[in-house]
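Q: generate a structure from the sequence data that follows.
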Amino acid sequence: MEKTYNPELIEQKYRDLWETGDLFSSKTNSSSENAFSIVLPPPNVTGSLHMGHAFQHTIMDVFTRYNRSKGNQTLWQPGTDHAGIATQMVVERQLGLENISRHDLGRDKFTEKVWEWKSQSGGTITSQMRRLGASVDWERERFTMDESLSKAVKKVFIDLYNEGLIYRGKRLVNWDPVLLTAVSDLEVISKEENGFLWHIKYQVADSEEILIVATTRPETMLGDSAVAVHPEDERYQHLVGKFINLPLSERKIPIIADDYVDMEFGTGCVKITPAHDFNDYEIGQRHKLEIINVLTDNASINLNAPTKYQGLDRFEARKAIVNDLEKQKLIEKIDPHTLMVPRGDRTNSIIEPYMTDQWFVKVKPLAEPAIDAVKNGSIRFVPENWEKTYFNWMENIEDWCISRQIWWGHRIPAWYDKQGNYYVADSIEEAQEQAGENVELTQDEDVLDTWFSSALWPFSTLGWPEATPEMSRFYPTSVLVTGFDIIFFWVARMIMFGLKFANDVPFKDIYITGLIKDGNGQKMSKSKGNVLDPIDLIDGISLEALLEKRTQGMMQPKLAEKIQKQTKKEFPDGIPSFGTDAIRFTFTALASFGRDIKFDLKRVEGYRNFCNKLWNASRFVLMNLDSKSINFDAELSSQDKWILSRLQKVKTEVEKHLADYRLDLMSQTLYEFVWHDYCDWYLEISKPLLENEKTKQGCEATLLKVLSETLVLLHPIIPFITEEIFEQSQKLQSNSTGKLISQPFPEPNKDLLNTEAEAEIDWLKEFILGIRKIRGEMNISPGKPLPCFVKSYSSKDQSYIDNNKAMLFALAKLDTVDLLSQDEEEPESAIALVGEMKILIPLAGLIDKGAERDRLNKEIEKLSKLKSQFAAKLNNEKFINGAPEAVVNNEKDKLASTENALKDLNQQLVKISKL
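A: Below is the predicted model:
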């Protein structure tokens, strides 16, 4: 083995070997009775790997590699989503650089350009997945616009339409006035922004009475259909059923009573604009109000409004309307107001509720069996609490708008005649048959919502609607790994469509992961300048390159300056190269059931250190095993039996944690075993064992057996380094072949469990740690041989001492170990306890008590000053109230650590004084 662990060389080597060797293929173990399958949530074809992807992909890869090594026929199904709006925008921007619009090209030519872009630039995220070691079956990679998947999409649409579950109608939708399309709730980001609340006077018809109505969007009053009050509001009960004069208009609108109105908010009077507000639309439906749309598709005022406002942009119209209201003295007051503003995630434009003709899925008949599937246990949420979120949405589900007014995507399979009648069919020929020979038809211009095709992903990727061998073998899939933010938009829809069309649930378990946040618990975003790129963590990145990356495209100089300052403070030397395995170990260690997951680079550094330790430990083992025919039948010492017993328990724990989806506990178990049991203890113990001819062969066999099985246990988490060490270890095992990725997962062997050996080595560890503690407290050199006396010992203690004298001399650096009877006088000693047994280290000639007291007093003085500084900071209200929570907690940790250190030093001073 190379002396130094070099992740870059190892990772490149095994990425190529695994893939060219077809080791990720789902065809492997085809004779196995058991199958495991998992679908990759298809990332956008325009995207690149972000921290959320890397986190979830690591989790999926752990389960995939584990099941493959368990002998299950395993499929991790990869693929990408065509991402209708995002992809169209990318290509339109490219065309814009040449002063060409999609309309200049026409639909067919533009679509050709998108496919061209996809073939050249659409594979960024899949190449990055390879960097992360994702062991997906690349031969089965799919794209939501593939011909076979498009066929499935068309069939689902037509079948749902024929059953009356898809219909076309005029409804209120989220409308992006820049993209000129309906968008899903997921594509709308509501941000808290500062605005105003205009209090407008509405005069009751044929009366001097005035109602004050407050609004944050005065331009929508042109489409008002009513003013609503609460039915129990005594102030207005006498007005219900009467009319008011709509300001700036010649219309009269009714005063209605509805429970929706909050009597305590504002004046208790609410303007109702059914065409421009989702809640108002529901009220309008209840009271059969007129629906008056006053906006065009680009959010200008249309012909339904008074002439003077027609053609104005919505915000220009707002100014003109407010100005006219002020002239007519119809504004009571204007208050500053904080409100949630819905913006399009692609354009940042304010989204309008807009009344248009769209295609909808009637969802409630599909939702009922999907709800039952979770209630009856056919599908399990992990953690279980996410069931409530799922039920809450599914039980109050609204019809789903599935049409989008863009060109890239699955085109609606419907054709129109000149009278507006439409014919849903698989082809224009079939539509023509429905319409009649001489009827001129044109296809619907809209495409389907991207979520419609991705809802079919678990079975369309397996060849449905054909009855393929893959469909019968791998459907339903075993588990879905995804985030809580798309339970509604994707998870629920896959369940509904899976049950409807594949006649079974799409997956048995749904593992909902938390959201990766920065070390301060803040959501990662470009505007905050706290985004981390997983590839940068793998390769490392200089400060200059990181600054350029984080401020690229920043239009606001002040924001760019703030991000630069923050980055320089956090990463003065840039980000070092950690390698893929360290990142993966960090992700699995963080995979708890929490909603938010703080990602701290110190954790990555810690797992990089773990990889180094594993490398160096493996190198030590392989360098010390000079025999190519290890004798696995050799007699074992109690130390060998101890580590083998511990290993069996670790195997059991690892399998339990995997079954429970607790990768954090699995990681912790393996970390503790490798770092402490194997490296810190057994490797040290092995040195005297290897020097003794009686124990050498047993130790050699144990070293190699534990290393080999530990590599298999670790492989799903850190595949690259384990594969390289395994390859090196093969040179010592002539009968062993193949790659680590193909090795069977080690089963616990109950015959190797040995409570007696574990008790003995626990005793030995406690003895050695007691000696080391004395050395530390008394400032005695670690290498100085010490005399040792033992008193108050049992017969078991005596037998342990006899069995482990060589270990005590080697690991505790003892010169002698002598037993004292209860009657013998104890020398002036430092004392440690192992159970009731006393360990005595005579201090005569070992330390200068006066010098040691001086040293301890200096340390105490230094730490006392630090304690005062930390306490003063934490007593400062300005600091407590102004600093981020994470910074305050860090200072509290420093204070607690200092107080603990002071306590230890004072205890040592007391001990010295008593000697």
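Q: hey, let's count contacts and neighbours off CA atoms from now on
A: Will do.
Q: so the residue with the largest distance to the centre of the chain: helix, strand or coil?
A: Distance from the C-alpha centroid of the chain, by CA atoms, centre = their mean, peaks at D823 (64.8 Å). Of the three states, D823 takes coil according to DSSP: H, G, I helix; E, B strand; the rest coil.
Q: now do the helices in the stretch 501-650 of the chain.
A: For the stretch 501-650 of the chain, applying DSSP state H, counting those that start in this stretch gives helices covering 534-539, 543-551, 557-570, 580-590, 601-624, 638-659.
Q: same thing with the stretch 51-200 of the chain?
A: For the stretch 51-200 of the chain, applying DSSP H, counting those that start in this stretch gives helices covering 51-69, 84-96, 102-105, 107-121, 124-132, 147-162.
Q: Proceed likewise with the subsequent sequence, for comparison:
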Amino acid sequence: MPEPSVAAATAADALPKTYDPAGTEARWQRIWEESGAFHADPEAPGEPFCLVIPPPNVTGSLHMGHGFETSLIDTLVRFHRLRGRNVLCLPGTDHASIAVQTILEKQLRAEGSDKRDLGRDAFLERAWQWKRESGGRIVSQLRRLGYSVDWSRERFTMDEGLSRAVSEAFVRLHEQGLIYRGEYLVNWCPASGSAVSDLEVEMKEVDGHLWHFRYPLSGAEDGAADGQPTHLEVATTRPETMLGDVAVAVNPADERYRHLVGRTLVLPLVGREIPVIADDHVEAGFGTGCVKVTPAHDPNDYAIGQRHGLPQITVMRKNGTMNHHAGRFEGLDRFEARRAVVEALEAEGLLVKVEPHRHCVPYSDRGKVPVEPLLSTQWFVRTEPLAARCREALERQQPRFVPERWRKVYLDWLTDIRDWCISRQLWWGHRIPAWFVISATDGRVCDDTPFVVARSEAEARAIASERHGPDVVLEQDEDVLDTWFSSGLWPFSTLGWPDAGSADLQRWYPTTTLVTGFDIIFFWVARMTMMAAAMDPGGAGEPWIPFRDVAIHGLVRDEQNRKMSKSAGNGIDPLLLVDRYGADALRFALVREVAGAGQDVRLDYDRASGASATVESARNFANKLWNATRFALMNLGGETPASLGRPDPAHLTLADRWILSRLARVNAGTAERFAAYGLGEAAKGLYEFAWNEVCDWYLELSKRRLNPAAELRGEAAQRAATDQRTARQVLALVLEQLLLMLHPLMPHLTEELWHGLSGAADDRLLALQRWPEPDAAAMDAGLEARFAELIAAIRVVRNLRALAGLKPSQPAPVLFITGRPELADVLMRAEVDIALLTRAPSVQVMDPAVARARPASRALAGVSGELQVVLPLEGLVDLAALSSRLEKDLARAEKEIAQLSGRLANPKFVDRAPEAVVADCRASLAEAETQAQLARERLSGLS
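A: I've put the predicted structure just below:
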């Protein structure tokens, strides 16, 4: 073995003096990828663990929500890999039809062009180019975060294989009678020119108006003299749609209007006669009790129209302008038409009043404009049969939601469910695999077989030719599928479905865990379970629910607790913080901030300086680990954990036994937390153990033994050598296991430090090691409790020294007084360590009876639990000055006590002030009384 000085110099070279996150992270990302460290093999041993990442949309770059989700997922994945599972973490991206097409059309408008000018093929080529650029940028960002995914299996929702899965799913759903085509009222987004699902609609509360209009009764002028009503008054927030009214509805039990049911009204501005009908949907006590019915422009009115067999009159085009049914208002934008209609009604004396009205308006989540309910022929999925199967599975806890409260949200969506409109009037996306059959004689769609659903055009042609002859003409549907249709297949299409022989599908389906946000439980989670219910990807009789667990996470919020978003202008590019602090610091900061599974995370960020105190704290933790490992390397005599071996229990000191007990307990607890998705709790626990117990206490306690006095000879030198080796063995063991446990959270840093500690070559990776088994025999709860008391005692000594104004190097004796034999034993066995850590020339431990018999001396005293700590100060400090300072502290505390007591004695304050303010006042009083008592006791000790 080399001489200690040479070994220390060699070890110091293994790690630079300062930690460079950028260089370290880039190096290990390259090594991991080049070595294929995370390539998954279906033939490899180990229980399968599969997680397919939620695919980011190829709409630009990642945001902090992606950084948070990536940190959570990769922590789980790396932990289970260390536990010996056969892990597949599969990456990919989503084509995001509406979002990407909106971006591209905005670009074209800026260029003075339009998608129609380009044509479909050229537009799609531009979209693919955008995907290559945006998708590549996103993948690069994910790599920067240290994602331990199998990049060889990277998927895109419009890859050839996944597109084949989409066609197969569509055909199967159609064959099962679960896909149909029909005219229904849909949410139409004029901005994107497409239908959007209910879930792509965001309800926004806005300040608007409620307009009251008179609808004249037909022939009312004949009965006016008899006191009969001449009109009905209706109120609406959307006057422009009244041009498509087909009835006015009242409640059948409303005595005011019962006699008018069956009469007709003259629709203002149009002149069309419309009936007065009775329907239970109308609330007699709301407004005037009369409701205009416009089935083609309102979902509730549509339902009323279906019940009463009313016609449907659409008065608006899909671009948001009024059509020919709007008469003189044709061509106006819907909001221009609103103003024009109100003005026209006012001119005819039919406007009763206008009231301010705050109400909810549905907005397109993508187009950012109010949606328009419009009648449209679309493709739909019958969801109830699929939802029923999902509800049955949920009764068997399939899937299991973490936290469990999100199970009800998922169930609620599945319970009150509408059919899913899956067609979108876009070009970018999976084109619907349906072909219209065109008559060769008149060029019209055949009535008897209007369309053919098939996996390919060749298959569609074969089916159509068999029915209509070889000269049949086919035209594929222009529309594309809702993005969530392909995303709903993600857990199994990425594994090779519909190829039942796929080794990946057989090995890793159903997947183990889905990590996702609560905001897409129905958008995505329910869509995936319903698609799996229809497809049975695992085969007949096999589990079909696509994931065992659904781990729901919260949102990333800013320092003011606002949700981060581009629209709010408070979003943060995660790479800005990665560049400043490192990926590991950002990852650790985000995970550590999680208060509990599913909770939101608050992340501070100074937009002027680009600094984040939260992430900086995590970077400081990384530096602490770096320095601790460098300290170890310079004190291990050139050896490694493997060459040093395990320590002999007979040679362990009290501090050794304590830290090994803590190590075993933290190991077991961390593994339990990781396995139960308690990632935030695991991060906090490891931080406390590493910083406070290992670095602040054990390293300090081991320094004396790691560097014995050179002048020792004989038996003393031999004992010191044994102590030194034992300290080295314990230190190496603790650090090695600590780095393994921290690896899922801080992979780059721990990989670098582990290689420095172990001396392993680059082809031997920490990421592929095994989680250490906790040493149950080392756990000693009683010792841990007593050692915690020892640490508390040393803290009290240090506090008393600071209060006395002693210089750090100035010696002062310490006296401990306790009647507990086990505590006294620990203190006496640790006398040498206490003396070194507190600069005490002498450390005495006494029974209270013995202490009382001693002559009194002037001292400061403190209490820690059942232990009294005394710091004699005779001849060490200016006692008069110290007494004066304590008297000032006492006076300040007594003044505060008087003020607070006076407030609490005032009944008006106690009765009228907010409960929290009163509670805070009482807490402040209790603290002031404690401080006053401490000052009195310390003054007494000095007198």
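Q: let's have the helices of the stretch 501-650 of the first structure in CSV, adding mean neighbour count.
A: Shown next, in CSV, are the helices of the stretch 501-650 of the first structure (neighbours: other CA atoms under 10 Å):
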stretch, mean neighbour count
helix 534-539, 20
helix 543-551, 17
helix 557-570, 15
helix 580-590, 26
helix 601-624, 18
helix 638-659, 20
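Q: so which of those helices is nearest K508 of the first structure?
A: Closest approach to K508 of the first structure among the helices of the stretch 501-650 of the first structure (CA to CA): helix 638-659, 13.0 Å.
Q: what's the average distance of that closest one to the second structure?
A: By mean CA distance after the TM-score superposition for the first structure, the fitted helix 638-659 of the first structure averages 1.2 Å away from its aligned residues in the second structure.
Q: distance from the helix or strand just after that helix to the second structure after superposition?
A: Next helix or strand after helix 638-659 of the first structure toward the C-terminus (DSSP states H and E): helix 663-672. The superposed helix 663-672 of the first structure is, by mean CA distance after the TM-score superposition for the first structure, a mean 1.1 Å from where its aligned residues fall in the second structure.
Q: give me the neighbour count for the aligned partner of H39 of the second structure in the first structure.
A: Matched across to the first structure, H39 of the second structure falls on S25, judged by TM-score structural alignment. Applying other CA atoms under 10 Å, we find 21 other residues in the vicinity of S25 of the first structure.
Q: distance of S25 of the first structure from G223 of the first structure?
A: Distance, S25 of the first structure to G223 of the first structure, by CA to CA, to the nearest Å: 60 Å.
Q: re the thing from before, just say which of the helices of the stretch 51-200 of the first structure is most tucked in.
A: Greatest average neighbour count among those goes to helix 51-69 (a mean of 23), per mean count of other CA atoms under 10 Å.
Q: so where is the lengthiest strand in the second structure in the first structure?
A: Secondary structure of the second structure per DSSP state E: the longest strand is strand 201-216. Counting by TM-score structural alignment, strand 201-216 of the second structure falls onto residues 188-203 of the first structure.
Q: next, the mean deviation of that stretch compared to the second structure.
A: Here the mean offset of stretch 188-203 of the first structure against the second structure after fitting is 1.7 Å, by mean CA distance after the TM-score superposition for the first structure.
Q: what about the strands in the stretch 451-600 of the first structure?
A: 477-483, 507-513, 515-517, 596-598 (DSSP state E, counting those that start in this stretch).
Q: rebuild those strands as CSV, extending it with mean neighbour count and distance to L909 of the first structure.
A: Converted to CSV, the strands of the stretch 451-600 of the first structure look like this (neighbours: other CA atoms under 10 Å; distance: least, CA to CA, whole Å):
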stretch, mean neighbour count, distance to L909 of the first structure
strand 477-483, 21, 54
strand 507-513, 22, 49
strand 515-517, 21, 44
strand 596-598, 18, 40
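Q: quick one: residues contacting the match of H39 of the second structure.
A: Neighbouring residues of S25 of the first structure by CA atoms under 8 Å, 6 or more residues apart in numbering: 74-75, 136-139.
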